[in-house]
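> fold the following, please.
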Amino acid sequence: MGLTFSFSGVVLLVIALLAISAFRILREYERGVVFMLGRFWKVKGPGLIFLIPVVQQMVKVDLRTVVFDVPPQDVITRDNVSVKVNAVVYFRIVDPEKSVIQVVKYFDATSQLAQTTLRAVLGKHELDELLSERERLNLDIQKVLDTQTDAWGIKVSTVEIKHVDINETMIRAIARQAEAERERRAKIIHAEGELQASAKLLEAAQMLSQQPQAMQLRYLQTLTNIAGDKSSTIVFPMPMDIFTVLANAKGGKTAE
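So this is what the prediction gives:
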């Protein structure tokens, strides 16, 4: 009698433990991919779910956004410049079934794919584009990754290039190129200024030539401007018209 009681007690205890283990609680950001006898059945959660012991198994999946750093990659640009580039990738699971069934260790697979995609996309562009057009390159890498991971139920939302490491020789070459570009622009601006000044001087000369009295007024204005500086000696050309007027006036007095 005692043996029978102890055996039934063990059976009840096992049944109770199985019943307790059959209940699972999934958080709001978690889903459970349930398999029945090895075959996919359905995706459950969040909240309290029930699993048939032994018959059903569950794989828990986290739906929150995952962030990981892409290790520095050696990239050779289209203009044959060797650089090291690292990036950061943001992705999340949108289809728990595919993330469990279609790929083994989706995180590792996405990380490896991000590394190869980073090298492949950046290798198609020149160094100047890599330094000045990061937003466009980020979008190109994100689109390629998102397309390839779609079969795994993964959505790549953002890719950001963090750092581009260039060797010292190339940095000095870029600095020389930038300096030469600034000098070129300065010469062009100076030449354009000379051209505009010459056009204005020609216009002024044409205007003064139409009215000879304007030249005399210009002389007087120049004298007024430099008269304030008392420490300098002013040498100013005397117009020949004045001597002609004086000579005519003197000749008229002598005739009288």
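> from now on I want contacts and neighbour counts done on CA atoms only, so please keep to that.
Fine.
> quick one, helices of the stretch 51-200 of the chain?
96-101, 106-122, 127-132, 134-149, 168-210 (DSSP state H, counting those that start in this stretch).
> export those to a markdown table and tack on distance to residue 227?
A markdown table is the format used below for these (distance: least, Cα to Cα, whole Å):
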| stretch | distance to residue 227 |
| --- | --- |
| helix 96-101 | 90 |
| helix 106-122 | 68 |
| helix 127-132 | 56 |
| helix 134-149 | 61 |
| helix 168-210 | 23 |
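> Serialize those helices to a markdown table and add fields for mean neighbour count and distance to residue 158.
Below are those laid out as a markdown table (neighbours: other Cα atoms under 10 Å; distance: least, Cα to Cα, whole Å):
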| stretch | mean neighbour count | distance to residue 158 |
| --- | --- | --- |
| helix 96-101 | 19 | 19 |
| helix 106-122 | 17 | 12 |
| helix 127-132 | 14 | 17 |
| helix 134-149 | 17 | 6 |
| helix 168-210 | 12 | 29 |
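> and those: which comes nearest residue 66?
Shortest distance between residue 66 and the helices of the stretch 51-200 of the chain, using Cα to Cα, is found for helix 106-122: 8.8 Å.
> so which residues make contact with the closest one?
68, 70-71, 73-75, 77, 89, 99-100, 103, 130, 137, 140-141, 144-145, 149, 152 (Cα atoms under 8 Å, 6 or more residues apart in numbering).
> so which other helices or strands are in contact with whichever helix or strand residue 244 is part of?
Counting by DSSP states H and E, the element that carries residue 244 is helix 240-255. Helix 240-255 sits against no helix or strand, with contacts defined as 3 or more Cα pairs under 8 Å, 6 or more residues apart in numbering; DSSP states H and E.
> please give me the structure for this one as well, since I'd like to look at both together:
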Amino acid sequence: MLITIFIPIIVILLMLLAAAIKILREYQRGVVFTLGRFTGVKGPGLIILIPFVQQMLRVDLRTVVHDVPSQDVISKDNVSVRVNAVLYFRVINPERAMIQVEDFLMATSQLAQTTLRSVLGKHDLDEMLAERDKLNNDIQEILDAQTDAWGIKVANVEIKHVDLNETMVRAIARQAEAERERRAKVINAEGEQQAAQKLLEAAHILGQRPEAMQLRYLSTLNVIANEKNSTIVFPFPMELGELFKAAATKSR
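Okay, the predicted model is just below:
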């Protein structure tokens, strides 16, 4: 008879003990409410609560990696793209994360989506593709400022993909090809200009020293002889022509 009486009492005591004793891990904190009023943040370790009087909500302080769903964005130059990103954030104030917002995970996710569309819509497509670091920093600063009231710290935002339709991909390919051709023509023109400048300098030097011209003439003959051509055309020096003309005049 006594055993039958004590069994329910033991069960009730065990239930009260289970409700009173909580164990929090190193990365967890407990937000405690006493009769519905906030009374403090406890943990990690062993936490003792007053059953039916105190309640505790667990908060994870580890960094959360959240994949922001793809968003349809219209850039400043009216190009439609789909952009997705990844968000890194963590709770730094458990009290505000539990009291100031109903669901801080959902709230942060929704805010990230709207901020992503807002920030990217202010930039051209070229900026989205070439200046991702700057855009990441802009989005991170805006999110961090707005989530501070919720006790959330946004550590980093990374834009993963900027998806374009096939028409825009072909247009960008044509633009890149035209840019490469332009650069090739500019480089070729700069090479011609430098070569002409060097030839002008060489002509100026050779014009000042006639013996240098003769050495150049002999060097050219040596190169032509080594080519083993069947026909060799020798340039006729103007000085030698003048010499023959003077000798003919004297013989008369």
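> what about residue 167 of structure 2, distance to residue 180 of structure 2?
20 Å (Cα to Cα, to the nearest Å).
> same thing with residue 207 of structure 2?
Going from residue 207 of structure 2 to residue 180 of structure 2 by Cα to Cα gives 40 Å.
> and what of residue 223 of structure 2?
Taken as Cα to Cα, the span from residue 223 of structure 2 to residue 180 of structure 2 is 38 Å.
> please apply the same query to residue 34 of structure 2.
70 Å.
> please apply the same query to residue 208 of structure 2.
Where residue 180 of structure 2 is concerned, residue 208 of structure 2 sits at a distance of 42 Å (Cα to Cα).
> ok, residue 16 of structure 2 next?
Counting by Cα to Cα, the gap between residue 16 of structure 2 and residue 180 of structure 2 amounts to 77 Å.
> cool, and residue 186 of structure 2?
Between residue 186 of structure 2 and residue 180 of structure 2 the computed distance is 10 Å (Cα to Cα).
> same check, this time on residue 230 of structure 2
From residue 230 of structure 2 across to residue 180 of structure 2, the span is 43 Å (Cα to Cα).
> how many neighbours does the corresponding residue of structure 2 for residue 30 of structure 1 have?
Using TM-score structural alignment, the partner of residue 30 of structure 1 in structure 2 is residue 28. Using other Cα atoms under 10 Å, residue 28 of structure 2 has 17 neighbouring residues.
> again with residue 233 of structure 1
For residue 233 of structure 1, the count of nearby residues is 9 (other Cα under 10 Å).
> swap in the one 4 residues further on?
Number of residues near residue 237 of structure 1 (other Cα under 10 Å) recorded here: 7.
> my reading is that it lies in a helix. Confirm?
No. Counting by DSSP: H, G, I helix; E, B strand; the rest coil, residue 237 of structure 1 is not found in a helix; it is coil.
> quick one, what contacts the aligned partner of residue 137 of structure 2 in structure 1?
Taking TM-score structural alignment, the alignment pairs residue 137 of structure 2 with residue 139 from structure 1. Contacts for residue 139 of structure 1 (Cα under 8 Å, 6+ apart) come out as 158-159.
> please redo it, this time with the cut-off set to 10 Å
Under the criterion of Cα atoms under 10 Å, 6 or more residues apart in numbering, the neighbours of residue 139 of structure 1 are 145, 157-160.
> repeat that for residue 20 of structure 2.
Listed by Cα under 10 Å, 6+ apart, the contact set of residue 20 of structure 2 reads 14, 47-55.
> now the corresponding residue of structure 1 for residue 49 of structure 2. Nearest residue, chain neighbours left out?
Aligned by TM-score structural alignment, residue 49 of structure 2 pairs with residue 51 of structure 1. Nearest residue to residue 51 of structure 1, sequence neighbours excluded (Cα to Cα, 6 or more residues apart in numbering): residue 22, at 4.8 Å.
> what's the answer for residue 82 of structure 1, then?
Distance criterion Cα to Cα, 6+ apart; nearest residue to residue 82 of structure 1, sequence neighbours excluded, is residue 76 at 4.5 Å.
> for residue 28 of structure 1, same thing?
Closest residue in space to residue 28 of structure 1, ignoring its immediate chain neighbours: residue 46 at 5.2 Å, by Cα to Cα, 6+ apart.
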